[in-house]
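Colleague: sequence and computational prediction follow.
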Amino acid sequence: MDPVIVVGAGPVGLTLSLALAAQGVPCVLLDEGPGTEEVRLARTVVLREDTADLVGRLGAVHLEKDGLRWSGWRSMRRKQLVRDVPLGPGHDGSRDAGTSGDVRDVGDFGDADVRSGPSLSAPLHIPQHALASALRAAVAAAPLVELVPLSRVDTLEQDRDGVTVHTKGPGTTWWRGSYLVGCDGARSTVRKLLDIRFPGRTAVERHAVAALRAELPWPGEAVLHRQPPWRGGGAEVSARPLPDGVWRLDWLLPPRG
């Protein structure tokens, strides 16, 4: 059979190619970039336990070394602790400051409708470049996946038997596939070439994001702090821990005047 053509070698395209290869389906993975990952600690992803297990089964190793599983999530408003959610094996739901096991509805603060219940598994917080690098290493070891760097799709043709794709790069190439999957992001070239709309509304928010090494008073916990008490703190700031004492900090900036 002709291979499946996957356009876009981010985490989604890499994972899809590995999943297809695991089922015996050959793939051509077209990567617009050079085939390497830029190290950017402030660009991170949070993987649920089942997602982390999936990419691990597909061959992405060392994720636990490169990432950190949070021990809890807490929400604060001004100087008040609004919510404390323990994460990981052995915990059962969330507990709120000032209560004895019942979950308080905090409506206007955006954390409503959380109920106590089964254990909440700790997610894995990992830099995106580390996740993508682990997936690329797995792709390199997968004989059914051909990764082609520096290949930008500029033409698509489809017929009853499959898909033909033209790419620009160091050399122009035509590719033939049984199917094509666009995994090339919000500004997808595949979607534009097929004239497929992406309906919806854009939430216009501005954030300042940084990764830095610091000692914060919540080791291992992720924190959302609304209306922090310090002057000039802005409307909202979050802190998410990474390995080796590094934190990703996000500040919600005011709208442009």
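Modeller: Arrived safely.
Colleague: going by C-alpha atoms from here, please, whenever you check contacts or count neighbours.
Modeller: OK.
Colleague: skipping its backbone neighbours, what lies nearest Pro11 in space?
Modeller: Computed as Cα to Cα, 6 or more residues apart in numbering, the closest residue to Pro11 that is not its neighbour in sequence is Ala132, at 5.5 Å.
Colleague: that neighbour in helix, strand or coil?
Modeller: Secondary structure, DSSP: H, G, I helix; E, B strand; the rest coil: Ala132 is helix.
Colleague: contacts only, for it.
Modeller: By Cα atoms under 8 Å, 6 or more residues apart in numbering, Ala132 lies in contact with 10-11, 14, 37.
Colleague: His125: which of these is nearest?
Modeller: Proximity of the contacts of Ala132 to His125 (Cα to Cα) peaks at Pro11, which lies at 14.3 Å.
Colleague: among the contacts of Ala132, name the buried ones.
Modeller: 10-11, 14 (16 or more other Cα atoms under 10 Å).
Colleague: which residue ranges of the stretch 101-250 of the chain form strands?
Modeller: Secondary structure of the stretch 101-250 of the chain by DSSP state E, counting those that start in this stretch: the strands cover 124-127, 145-148, 152-159, 162-168, 173-177, 179-182, 206-213, 221-226, 236-241, 246-253.
Colleague: want to compare, so here's the second one:
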Amino acid sequence: MVDVRYDIAFKMYPYRKVPAMGAAPVRHPVVIVGGGPVGMAAALDLGRKGTPVLVLDDHEGIGRGSRAICFAKRTLEICDRLGTGKVMLDKGVVWNVGKVFHGDERVFEFNLQPEDGHKAPAFINLQQPYFEKFLVDEIRAAQAEGAPIEIRGQNALVGLTRHDDHVRLDLDTPDGPYQVEAEWLIACDGARSTTREVLGLSFDGRVFEDNFLIADVKMKADFPTERWFWFEPPFKDSGASALLHKQPDDIWRIDFQLGWDIDRATELQPDKIRARIDAMLGEGAEYELDWTSIYTFQCRRMEKFRHGRVLFAGDSAHQVSPFGARGANSGVQDADNLAWKLDLVVKGLAPDSLLDTYSEERVRAADENILNSVRATDFLTPKTEISKTFRNAVLKLAQQHAFARPLVNSGRLSTPCVYDGLSLNGPDELDGPARSRVGATCADAPMAEGFLLNRLGGDFTLLALNTTPPDMADTDGIALRTITLETSRDDPTGAIAARYLGDQPRGIYLIRPDQHIVARWATASAAEIETAMRNATGRGT
């Protein structure tokens, strides 16, 4: 593996000895183990809400190697709410279009965001170190404003003990061991989670018999900023499939499907990698290898994501293949789901049973991601001649017929999960568009000034369209903001009406802090809204 050359300060939270290490353990409301994108997003969200949080990481800053690069629209919307959206968009490579090839023939192309009126694009490509850096930078800004967030580098978890009202953590540092206590522990320590291992919890699923080579190369190239994917690519010795993506700083991500029976050490030799890339780009192409790795497909998850006072998020809870960009994206959405619920529980505004719905909803999302990931893998790597014949027939049909294109699976790309039929949902009493049904995430739309999601923010919100809602400031101490819009005045493009009302003249939406829709009505009384609020915060009957 060759280190990347990003102009980033990697030691963003260098080790400092903890005062009074030999004293009695200090108890913290929330401790997060793991300082990757998921842990830092959760810390930033909780800290901005005023809940004290301690982040423990076994390194001293962001990791090397680009690893995750594709960040989806919903993740960018979450990051925008947290304060990092603009800097990520400014640095990232924006793309909406993908092209699929079979051999040297183009099968079709797709646009992941065919409609206008969204602040965030369908995807940006941004190396994971930058993504992490921007989150840590925003945490530093939040700390300067008084947000109660602490980060400790080179504090490695080596053991823990669960109790009814807290968790005790055993930590190792350069100055020796010490202990801390957490009322609530969030494990964001990755696919090889120490937390999960120490607790002896299962991580079940499937390992796929295939290997993929990642090669990040630095080069000047005129390829468009699109996702290009080849089945049975025409370039020599490139494997069963290949993928090309542009990243910032003239870095290009190339993936080659190598098969199962390979010698990893041989395949990672620079000369071997260069031979594959030369065949793809053409002899004489000028580039430098920045980062290389080989990975296998794995689709696994824990049975549940809450275990008493320990909550699992990101790769520690679930793992999918990189194709489809579901790993980091689903992990950030885990943090988005968990932070508001844990904040209410810590502040005594909701029962801890609300945290069971974190597991309920994010297990649903993990299962959806795993299903799509398995389907992508089976399409990419047909195991029988019949399967391969079917796959190639679908590719041939897709060149000429639109009906076959949804059947082509080159890694269905990350989309947010809709929590249809789950326990926090309230009534759906508006015959409105399916995209804004109960359980879905709110669709963005341009307003006379700014965008709708920015107006919604990160609180419980009542969105009233073309109607006057009941006057409500809070429910049992939980703040409820009200936004009243007249589409004739506040909806210059008609997108709000199209995405939230359809053919209906008016509507009222109750929206959670993570911008999932709790309930919607044509009209609603204060009592109906209060009932839906109580249910959405785990206080329903």
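Modeller: Structure received. Just so it is clear, the structure is predicted and the values come from calculations on it, not from any experiment.
Colleague: please state their TM-score.
Modeller: TM-score of the superposed chains, computed with TM-score structural alignment, normalised by the length of the first structure, equals 0.81; 226 aligned residues with a Cα RMSD of 2.1 Å.
Colleague: of the contacts of Ala132 of the first structure, which ones are shared with the second structure?
Modeller: Retained in the second structure (both residues aligned by TM-score structural alignment, their matches' Cα atoms under 8 Å) from the contacts of Ala132 of the first structure: 10-11, 14.
Colleague: can I get the residues you listed in a markdown table with distance to Gly24 of the first structure?
Modeller: As requested, these are exported to a markdown table (distance: Cα to Cα, whole Å):
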| residue | distance to Gly24 of the first structure |
| --- | --- |
| Gly10 | 21 |
| Pro11 | 20 |
| Leu14 | 16 |
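Colleague: just give me the match in the first structure for Leu199 of the second structure.
Modeller: In the first structure, Leu199 of the second structure lines up with Leu194, judged by TM-score structural alignment.
Colleague: quick check: closest non-adjacent residue to that match.
Modeller: Spatially, and ignoring its direct neighbours in sequence, Leu194 of the first structure is nearest to Leu156 (7.7 Å; Cα to Cα, 6+ apart).
Colleague: who's in contact with the one you found?
Modeller: Residues in contact with Leu156 of the first structure, defined by Cα under 8 Å, 6+ apart, are 163-166, 190, 193-194.
Colleague: of all those, which comes closest to Arg74 of the first structure?
Modeller: Of those, the one sitting nearest to Arg74 of the first structure (Cα to Cα) turns out to be Val190, at 40.0 Å.
Colleague: wait, the closest one sits on Asp184?
Modeller: Yes: if you go by Cα atoms under 8 Å, Val190 of the first structure and Asp184 touch, sitting 7.4 Å apart.
Colleague: name the residues contacting each of those two.
Modeller: With contacts taken as Cα under 8 Å, 6+ apart, the residues that reach both Val190 of the first structure and Asp184 are Val7.
Colleague: how close does the alignment partner in the first structure of Trp230 of the second structure get to Glu215 of the first structure?
Modeller: Under the alignment by TM-score structural alignment, Trp230 of the second structure pairs with His225 in the first structure. Taking Cα to Cα, to the nearest Å as the measure, His225 of the first structure falls 17 Å from Glu215 of the first structure.
Colleague: so these two - more neighbours on which side?
Modeller: Legend: neighbour count by other Cα atoms under 10 Å for His225 of the first structure and Glu215, higher for His225 (23 against 10).
Colleague: got the contact list for the more buried one?
Modeller: Applying Cα under 8 Å, 6+ apart, one finds that His225 of the first structure lies in contact with 75-78, 236-238.
Colleague: counterpart of Asn211 of the second structure over in the first structure?
Modeller: That one, Asn211 of the second structure, aligns with Arg206 by TM-score structural alignment.
Colleague: which residues touch the spatially closest residue to that match that is not a sequence neighbour?
Modeller: Leaving aside its sequence neighbours, Arg206 of the first structure sits nearest to Leu253 (Cα to Cα, 6+ apart; 5.3 Å). By Cα under 8 Å, 6+ apart, the contact set of Leu253 of the first structure is 205-208, 234-235.
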